[in-house]
Each structure stands twice: as structure tokens, then as C-alpha cells.
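Asker: quick check, what structure comes out for this input:
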Amino acid sequence: MNKVCYQINLQQGFGGGEIYTRFFSHALQQLGWQVTLFVHRNAGFWRKLDMPGVSLVPVGSYEEIHGHLPTERSLFITHSPTIGRLARTLASKHVLAGFAHMPLYNRNPEPFRPYHLIFAVSGHVIDSLRAAGIDSYYAEPLYGVADLTRPAMEQATAIRAASVYEWDTRKVRDRLLSHLYPAWFALKPAEYFKKRKGLTLGIVSRLTPIKQFPLMFDILAPVIRQFPDVKLEIFGSGGYASVRDLRNGLKPIANQVRWWGHQNNMNAIYPQLDFLLTGLPEKEALGLNVIEAQACGTPVLAVNAPPFTETVVEGETGYFFTDPRQDDGRDLARLLGKLRSADEIFPDPRRATSHLERFSLAQFSQRVERAMNAASRLLEVTPCS
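Answerer: Predicted structure coming up:
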């Protein structure tokens, strides 16, 4: 059997799914697979990534992929289940596999129905597939790795404030602001990060609805306000509404918060934080930022629930706190009081070597090899219709 794999990722924004696609492609190549990746022609970041040997095919829509399909029966792996009529074509003539990068709770499971095999990035996602009545999932979670590289730009050690907005040019408001805001931002004096006194918590993430940051801080901002020496640094960008809602949630502690926008130099950011702070759990699939932070020696504060219970070890790589929707943030207040003690020694995740090894490229490659063996067996036995 020829080891040829076609991947599809037409996302136009660069986020965790695109980082995952990159190191998944790298693992495939290490295992001897020839990789072709269909990307959106407007997603220029793919050409800036270090992906030697991956054949990029830019298209404008899923429909355009029909004109590029191979005549021989092949393996296709998607990074979003919603691929329209292409799903029926691929499922009838090829083997259609795909990644579930999001849990299915409160999501429509129907796009996954045509798939022969579904790879999930965590046990939390597998549980959501099972709860939705999807039984074509691969039973082993394909946990990601701490890939701290970003599009090929200068990896400066200095952290300079950048725009916090990602513009959706399909909207008239965003099209207008995408011209006005950068011009205004360019006139501002450059601002560079310097760690402040006190306990530094950091958000390192795209500011997307799945993180539920506005809801979380509606509850937690009044709690954090009790501790003026607790600082919050936000590294990431998001849509206009996401940023607006988060700003509103953070109003009680606005003087304790700084915004740094989208950043590429992850290796410079994580060591400057005392703790990475996660969002709320149930819509989160895995949390690559949690894995990245621990690899850099930065412990994590996370809600005591999946998927964070799969990626954080209490007392060794971070601490859990009760979901603030259950206790109005009292457990986090207790934890912050403890962490502000001069005698408190923070955990160093790098000492949890066996835990971190689970998220190494070597173990990821082993998981990918087992998963691809399962996909190959389907390629051999699944009849064409």
C-alpha cells in the first residue's frame, strides 16, 4: 500500500488546530507518509511554517477540492468535520477520517456521521463523541505536543504590545475597523513587557468563545480585586465582540490587567508568568497552551474538570480550583491567598518528567503510528459504493 495521506484544513485563522496540523504532518512524514495538505488560498501563514516536504494545495472552498481528487482510492483526513457535499464524495470513494478538535457537547454531531474514523485530541472529546452516539471514533486520544514554534518571523526576546483584534472582513464593521484601528494603533508609543511586582497570572490564548473568558471573569474579577498585587497579563487576540465582552468582564480589575495582543515568541512569554490561567473547561478540547506552559516550566491554574485533569498534575505541574460557577470563586480566592505567601514555592512542571513525556513528539509519533495503522486497515477493507 502506498503511504499517501491527503489532509484538509481550510481555516483562515492561525490557532491550535493549525499548530496541531503542523506537528501531525511532521509525525506522518517521520513515519514515511507522503503528505498533501489542502489549505485556503487566503491563509498565507502556511507558507511561513516550517513544513518541508508537505505539498500545499491552495483552494478557495471545499467544492474546489473535487477537482483535485485522486483517481485511486486514498486516505483523507480533515481538521473540521463540516466540509459540505465533499463529505459524501470522500466517504463513498475514499476513506474519510477526521480530527475532532472540539468536544461535541452542545454541538451538532451530524457532520461526523459520514466519517469512517474519527481521531480525538483528548479523552474529554472521546466522551463527547460517545455521548452524541458517534461510535466511529478511534479509542486512543491523540494528545498534542508542546510545539512552541510559530510562523517564520523573528523570535525576538522582547515582548512588544500588538493588536488584540482579529478582523472578520465579512462584516461591514470589521472591514471599516480593520483599516482605522491599525492606523490608530501605529500612532501609539511602543509598549514592551516588563514583569510587575506581585503574583503574575497569564492568559496565553486566542480570545475565542470556547474559552468562555467573559463568563469566567464576570465571576472571578470581583474575587481577584480582593488581591491588588495579583496581576493579569493577556497574550492573544480575538474577534471584536470577544475582546469587548472580555474587557467588560474585567472592568473591576482593569488596573491590574494589561493586553499584549497576538504574539509569536512563546518561549519568551511563559517564563515571565508565575502561572498560566485557563478558561472554563467544557468547551475546551485539550489546551495546547497548557502543555506549552508546562514544557517551559510555568505551572498552571485550571478548573478541576476535563480536559484539564488530563493535562495537569495537582501539586506537580499546577493547581486545580473549583469551577467558579459552582462556588462563586471562593476556592480560587483561597488558592490566591496561599500563592501570595512569601513562603510558597511554586511547582516546576519540568520535574514531572513522566507526565511531560506523554506530550513529547516521540510519544505523539507512536500514537500517530497506531492511529494510522487503524486507518490503513480501513483503506484495505472498506468497500467503495
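
Asker: C-alpha only now, for contacts and for neighbours.
Answerer: OK.

Asker: which neighbouring elements make contact with the lengthiest helix in the chain?
Answerer: Assignment by DSSP state H gives helix 361-381 as the longest helix of the chain. With contacts taken as 3 or more C-alpha pairs under 8 Å, 6 or more residues apart in numbering; DSSP states H and E, helix 361-381 sits against helix 16-30, strand 75-78, strand 95-100.

Asker: any chance of those in TSV, plus distance to A183 and mean neighbour count?
Answerer: TSV is the format used below for the helices and strands packed on helix 361-381 (distance: least, C-alpha to C-alpha, whole Å; neighbours: other C-alpha atoms under 10 Å):
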stretch	distance to A183	mean neighbour count
helix 16-30	28	19
strand 75-78	37	22
strand 95-100	38	24
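
Asker: and the ones you listed as a markdown table, adding distance to V204?
Answerer: Formatted as a markdown table, these follow (distance: least, C-alpha to C-alpha, whole Å):
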| stretch | distance to V204 |
| --- | --- |
| helix 16-30 | 12 |
| strand 75-78 | 26 |
| strand 95-100 | 22 |
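
Asker: if we can go back for a sec, next, the angle from the longest helix of the chain to strand 95-100.
Answerer: 150 degrees (axes from the mean of the first three to the mean of the last three C-alpha atoms, to 10 degrees).

Asker: out of the helices and strands packed on helix 361-381, which is closest to A186?
Answerer: helix 16-30 (27.7 Å; C-alpha to C-alpha).

Asker: so which elements touch that closest one?
Answerer: With contacts defined as 3+ C-alpha pairs under 8 Å, 6+ apart, helix 16-30 has these neighbours: strand 34-40, helix 361-381.

Asker: and the shortest one, what does it pack onto?
Answerer: The helices and strands touching strand 34-40, judged by 3+ C-alpha pairs under 8 Å, 6+ apart, are strand 4-9, helix 16-30, strand 55-59.

Asker: what's the closest of the ones you listed to S178?
Answerer: helix 16-30 (23.1 Å).

Asker: between helix 361-381 and the closest one, find me the angle.
Answerer: On the basis of the same axes, to 10 degrees, helix 16-30 is oriented at 80 degrees to helix 361-381.

Asker: ok, back up a step: out of the helices and strands packed on helix 16-30, indicate the one that is most buried.
Answerer: strand 34-40 (a mean of 20; mean count of other C-alpha atoms under 10 Å).

Asker: strands along the stretch 251-385 of the chain, start to end?
Answerer: Remark: strands assigned in the stretch 251-385 of the chain by DSSP state E, counting those that start in this stretch are 257-261, 275-277, 300-303, 318-321.

Asker: quick check: which of the ones you listed is buried the most?
Answerer: Of all these, strand 300-303 carries the top mean neighbour count, a mean of 26, counting by mean count of other C-alpha under 10 Å.

Asker: this one as well, want them side by side:
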Amino acid sequence: MFYDRAKIYVKGGDGGNGCVAFRREKYVPEGGPWGGDGGRGGNVIFRGDEGLRTLVDFRYQRHYKADRGQHGQSKGMHGRGAEDLVIRVPLGTVIREENSNQLLGDITANGQEVVVARGGRGGRGNTRFASSQNKAPTLAEKGEPGEERHLILELKLLADVGLLGYPNAGKSTLISRISAARPKIANYPFTTLTPNLGVVSLGEGESFVVADIPGLIEGAHTGAGLGHYFLRHVERTKLLVHMLDGAGTEGRDPLDDFHIINRELALYNEALAGRPQVIAVNKMDLPGSGENLVRIKETLAGEYEIFPISAVTGAGVPELIRRVNVLLKELPVPELPGEQTTETVFRAEPRFSIHREDDELVVTGREIEKHVAMTDLDNEAAVDRLQRIMQVMGLEKALRDYGAKNGDLVRIKDMTFEFVE
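Answerer: Next comes the predicted model:
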């Protein structure tokens, strides 16, 4: 089964907790703190695999979570970092964050990796908090939570040639003749509901990949028919073979079909309108095809190469394939989104923000939420440190300015406390 879109949840591994321990050995009085740091959590990484052709695996497993780091131990021993969780995806996979629609990666090469959820750092052991004022600290940090995201995966096929045309123009028949692909073929529109890939071999070292794109119709750029669902697969091809029903078996004019499909390509993506095309006038074995071929040549021969073929009998197909192979060698490799360099702009986000929900004041923000998550709320010394951090960040003053009064409930992530002047 071909799947080219998936929605999944990923989470980096949490960092291991720091350890509170003290050196207690014979002949070592007042040995001091001896707790080690926690290990880093594993990252979630997508890796391109040229052996995959579909996102079907993500239909059966939608949640991916990396392992957490090992906790710190006594005797100053640090916890072991967790291994990364590597997930294989087919080439051409575009990764976006669901909520913001932010592009996280575009995998176009075998072995290319994209980190989609970073693991949290390990918490510091009490050894890290020793100072001249506090020689025996009794606090340690908890591990930092790993990043978590809901992702949308979208597959855009990587093929050299894309077969275009109205439903029932003969694309599936052609790809079954020139390659080992065996798509469903029947005499009704939209027989092909999923793209098919076929490898065309012309001898040792001579081959190219063809994508049979399901039939497009007028209005495809707005999603009509199977428009939005499959137009994206045309974006990655170097050359388009536009197949026309030369016999007009569906009662349509092949010239009108040609102009309609090209207009849909331009409306969907202007760059596709300039993609090199050759025209394959199919069904030349049927009555009426000769007259239509003359009209097509009179109108389009000055701008496009035209090949009369019969996908059923094979007539004219070798000439078409040989010419396509020559053109592929001459055409430059199109730039793929994954190969474009874009300038990364870092914008400083506020350390926290405050809003009211019912009877609570809710404080949100990545930095303040991280401090709360890494604080052991059952440890008095750790809570005191968190209060000092909040004061340095200006949270207390901000709450007063927002209108907080004695006894008001304040919530930060999973922690709720009363505001006290």
C-alpha cells in the first residue's frame, strides 16, 4: 500500500536526574558532596533510506520516544547518555511541525539525517552546587525534559520523469510496458489512485526512474479530483512526459486536455510551468487518432517534441524512451528544497508570559518551564533555589504588576503555588 502522508508524535528522551550523595569513607572526614550528573536523553533522528518508497510504517506506529539518560550516581559517577532513536524514512520526505507548519527538514539524500526532537540534558549532581558559602549542598537537578512535537510527514517522490495526463490517457499501460511496475489497469477514470514508480533499463548503466502520477483534471490545483494529493509528486521530476489520448476516447479534445493540465500545473506551482516536457500522443492504434495527431503537431510542434505511440501495441515507445534518456542527460539537476541554503534568523523569545485562566494566574515560557521541570519540588533547598531564579528573572515583580494579590494561585506547568508578597 502506498502512503505519502502521515501524522506522528515524537519525543526526545528526558535527561537523567542528578544525584545527591556525600563522600563517607574512613579517614576522610567531611568528605563533601559526591553526586554525579545525569546522562543526556536520546535524540529522535530521521534518516533517509533509498530502499523505502512509502510512509506506510507510520500508519501502524505513530508514537516515537527516545530513551532517557541514566541517573547520576554516588562517588561522582555520571549517568550514561541514551542512544539516539533513528527512524528511517524514504527520500523525498518533507517534515513539518503540525502546530506552526514550520519546515524542520527535507530529506533528499541517502543517509541524510534530521534531528526532529532533541533529548534533554542531564541534571547536575550536588557536587556542581558546592561553593565557599555552601560546602555541603543537599540539592541536585532533575533531568531536562526532551523536546516533544507533533509532526506532519509528506512524501514527494524523487523520480527523473513524471507521466502526466488526464485519467485514462494510458499512463499506467505505458509504465507497465517500459518497466517492471504492474499498476492496476482498467477502462475507467481514476483507475490509478496511488503514484507508481518504475525503473526503465536501457542496458548496463543506463536507467532512469519514472513516476506514474494519477490522472489530473481541471481544478486540480484547488484540490479537485485527486489534485492536491498528487500534484506535489510532480515537483521533484527533471522531465515531464505529457500523455494525450490521441483518439479522444472519452469524448474530450486532446488539445484542450493539454492546455488544461498545463494551466493546472502553473496555478499550483509556477516553476512547474517551465519544466521541460515532451508530448506522447497515445492510442495511435485507434480510429480518429491520425486526424488528432495532425492538429496537435500543427499547434504544438514548434514548441514541444511530439511522439505518436501506442502503449498497448508498443509502437513508437522505444523512440520515446531513447529520446527521454538523451534529454535526461542534457538537463540540469533541478534544485530540491532540501539542498537550498536558507538564512536562519534567531528571534529572542520572552523568558515568560502571564495570563489568567479562571481563578489562576498561568505563567508560560520555555525557560521558566524548564527550571520548574528540573527542580525537585520535594527538596526544600531545591525549591529555595527555584525561588531565587524566579526573583532574578523578574517573575515576582511581573506578577505584582499584573495584579497578583496575596493568596492568588499561580500555576507554572505542573506546579501550583500561592502568591505571597
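
Asker: care to give me the TM-score?
Answerer: The TM-score (TM-score structural alignment, normalised by the length of structure 1) is 0.24; 147 aligned residues with a C-alpha RMSD of 6.4 Å.

Asker: I'd like the helices and strands packed on helix 16-30 of structure 1 as a markdown table, with distance to D331 of structure 1 appended.
Answerer: Shown next, in a markdown table, are the helices and strands packed on helix 16-30 of structure 1 (distance: least, C-alpha to C-alpha, whole Å):
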| stretch | distance to D331 of structure 1 |
| --- | --- |
| strand 34-40 | 44 |
| helix 361-381 | 34 |
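
Asker: of the ones you listed, which approaches S92 of structure 1 most closely?
Answerer: Closest approach to S92 of structure 1 among the helices and strands packed on helix 16-30 of structure 1 (C-alpha to C-alpha): helix 361-381, 12.1 Å.

Asker: what is the orientation angle of that closest one with strand 4-9?
Answerer: Helix 361-381 of structure 1 runs at 110 degrees relative to strand 4-9, counting by the same axes, to 10 degrees.

Asker: wait, a strand at T299 of structure 2?
Answerer: No: T299 of structure 2: not assigned to a strand; according to DSSP: H, G, I helix; E, B strand; the rest coil it is helix.

Asker: tally of neighbours for I261 of structure 2?
Answerer: Neighbour count of I261 of structure 2, defined by other C-alpha atoms under 10 Å: 23.

Asker: so where does it fall, helix or strand?
Answerer: For I261 of structure 2, the element it lies in under DSSP states H and E is helix 254-268.

Asker: can you add distance to P214 of structure 1 and give the helices and strands packed on strand 34-40 of structure 1 back as a markdown table?
Answerer: Putting those into a markdown table (distance: least, C-alpha to C-alpha, whole Å) gives the following:
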| stretch | distance to P214 of structure 1 |
| --- | --- |
| strand 4-9 | 28 |
| helix 16-30 | 20 |
| strand 55-59 | 35 |
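
Asker: right, and the ones you listed - which one's nearest I224 of structure 1?
Answerer: helix 16-30 (28.1 Å).

Asker: sorry, back to before: and of the helices and strands packed on strand 34-40 of structure 1, who's closest to D245 of structure 1?
Answerer: Here helix 16-30 is closest among these (C-alpha to C-alpha), at 21.7 Å.

Asker: quick one: the closest one to strand 34-40, angle?
Answerer: For helix 16-30 of structure 1 against strand 34-40, the angle by the same axes, to 10 degrees is 160 degrees.

Asker: among the helices and strands packed on helix 16-30 of structure 1, which comes closest to E292 of structure 1?
Answerer: Among the helices and strands packed on helix 16-30 of structure 1, helix 361-381 comes nearest to E292 of structure 1, with 12.5 Å by C-alpha to C-alpha.

Asker: quick revisit: got JSON lines for the strands of the stretch 251-385 of structure 1, with distance to F213 of structure 1 too?
Answerer: Formatted as JSON lines, those follow (distance: least, C-alpha to C-alpha, whole Å):
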{"stretch": "strand 257-261", "distance to F213 of structure 1": "14"}
{"stretch": "strand 275-277", "distance to F213 of structure 1": "10"}
{"stretch": "strand 300-303", "distance to F213 of structure 1": "12"}
{"stretch": "strand 318-321", "distance to F213 of structure 1": "16"}
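
Asker: nearest to V381 of structure 1, out of those strands?
Answerer: By C-alpha to C-alpha (comparing all of the strands of the stretch 251-385 of structure 1), the closest turns out to be strand 300-303, at 43.2 Å.

Asker: so which of the helices and strands packed on helix 16-30 of structure 1 comes closest to G261 of structure 1?
Answerer: Short answer: strand 34-40, nearest of the helices and strands packed on helix 16-30 of structure 1 by C-alpha to C-alpha, at 24.1 Å.

Asker: angle of that closest one against strand 55-59?
Answerer: Inter-element angle recorded for strand 34-40 of structure 1 and strand 55-59: 20 degrees (by the same axes, to 10 degrees).

Asker: test my guess that K11 of structure 2 contacts V115.
Answerer: No: contact criterion C-alpha atoms under 8 Å: K11 of structure 2 and V115 do not qualify, at 11.1 Å.

Asker: between the two, which contacts overlap?
Answerer: Jointly contacting K11 of structure 2 and V115 under the rule C-alpha atoms under 8 Å, 6 or more residues apart in numbering are V44.

Asker: of the two, who's got more company?
Answerer: Taking other C-alpha under 10 Å, K11 of structure 2 and V115 do not tie; K11 has more neighbours (24 against 17).

Asker: contact partners for R96 of structure 2?
Answerer: Taking C-alpha under 8 Å, 6+ apart, we find R96 of structure 2 in contact with 102-105, 151-153.

Asker: what do you get if the cut-off is 10 Å, keeping everything else the same?
Answerer: Contacts for R96 of structure 2 (C-alpha atoms under 10 Å, 6 or more residues apart in numbering) come out as 7, 102-106, 116, 149-154.

Asker: and the nearest residue to it once chain neighbours are set aside, how far from A117 of structure 2?
Answerer: Excluding the flanking residues, the one nearest R96 of structure 2 by C-alpha to C-alpha, 6 or more residues apart in numbering is L103, at 4.5 Å. Distance, L103 of structure 2 to A117 of structure 2, using C-alpha to C-alpha, to the nearest Å: 13 Å.

Asker: okay, those two: which has more neighbours?
Answerer: The neighbour count for L103 of structure 2 versus A117, taken as other C-alpha under 10 Å, is higher for A117 (23 against 13).

Asker: got the buried residues for stretch 318-334 of structure 2?
Answerer: Neighbour counts using 16 or more other C-alpha atoms under 10 Å place 320-321, 324-325, 327-328 of stretch 318-334 of structure 2 among the buried residues.
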